[in-house]
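>>> Mind looking at a prediction? Sequence and model below.
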Amino acid sequence: MQNVKVVFAYKRGFRRFWVVASVIWLSLALAVFWGGPEFSMAFLEWGVAPVALVYAIGAATVWIIEGFARPD
C-alpha cells in the first residue's frame, strides 16, 4: 500500500529546494541586469522566465510520476 504522507513530504522538499534556488537565481539576475538599458525586459527573460519554466517542468513531472504511482 502507498504511503501518501511520504509523497507529500517529497513534494514539499522539492518545492523548498525550488524556492531557495529561485531566490538565488533572481538575486543574481537582478544584480547583473540592474541599471541596464533594457532592465525590465532582460530581467523578465533571464530572471523570471527560467524560474517559471523550471516550476512548470517540475509540476508536470510530479503529475506524470504520481499518475503511475496510483493503484488501479
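Received it, and whenever you're ready, just let me know what you need.
>>> Could you use CA atoms for every contact and neighbour count after this?
Noted.
>>> Can you classify residue 35 as helix, strand or coil?
Under DSSP: H, G, I helix; E, B strand; the rest coil, residue 35 falls in the coil class.
>>> try this one next to it:
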Amino acid sequence: MQYQEDIFETMHVHNTTTIEGNKLSENQVGDLLEKGIVPEDKSLREVNEVQNLCRSGSIRRLTREKSLSSSS
C-alpha cells in the first residue's frame, strides 16, 4: 500500500509543479522525494518547489489523520 501512495505522491507533485512551469521529470521528482537525489541541471527554485509541495501534502495528511483519530 505504501508503494502505491509513494507513486501517487510522485505523480501528483510532478503534475502539479509541471503546470506551474517546473522542468523536473517525473523520474527526477521521484528520486528527489524518495532518495534525496537533487538533479544537477535544475534550479534551486524548481527543487524547492517540489520539496515544499511534498511537505505541504504531508502536513495535510498528518492533520487529517490526527483529526480522525481524536474524533474516535
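Received the coordinates, thanks. Please read all numbers here as calculations on a predicted model, not as lab measurements.
>>> which residues sit against stretch 51-71 of the second structure?
9, 13, 33 (CA atoms under 8 Å, 6 or more residues apart in numbering).
>>> so what corresponds to the first one in the first structure?
Using TM-score structural alignment, the partner of residue 9 of the second structure in the first structure is residue 22.
>>> Based on its surroundings, how many neighbours for that match?
19 (other CA atoms under 10 Å).
>>> Show the subsequent helix or strand relative to the helix or strand it falls within.
Residue 22 of the first structure belongs to helix 4-33 when elements are defined using DSSP states H and E. Heading C-terminal from helix 4-33 of the first structure, the first helix or strand you meet, by DSSP H and E, is helix 39-43.
>>> can you count the residues close to residue 21 of the first structure?
By the criterion of other CA under 10 Å, residue 21 of the first structure has 13 neighbours.
>>> Can you tell me the centre-most residue of the first structure?
residue 55 (3.0 Å; CA atoms, centre = their mean).
>>> ok, back up a step: other SSEs contacting the helix holding residue 22 of the first structure?
helix 39-43, helix 49-69 (3 or more CA pairs under 8 Å, 6 or more residues apart in numbering; DSSP states H and E).
>>> would you turn those helices into TSV with distance to residue 30 of the first structure?
Formatted as TSV, those follow (distance: least, CA to CA, whole Å):
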stretch	distance to residue 30 of the first structure
helix 39-43	7
helix 49-69	13
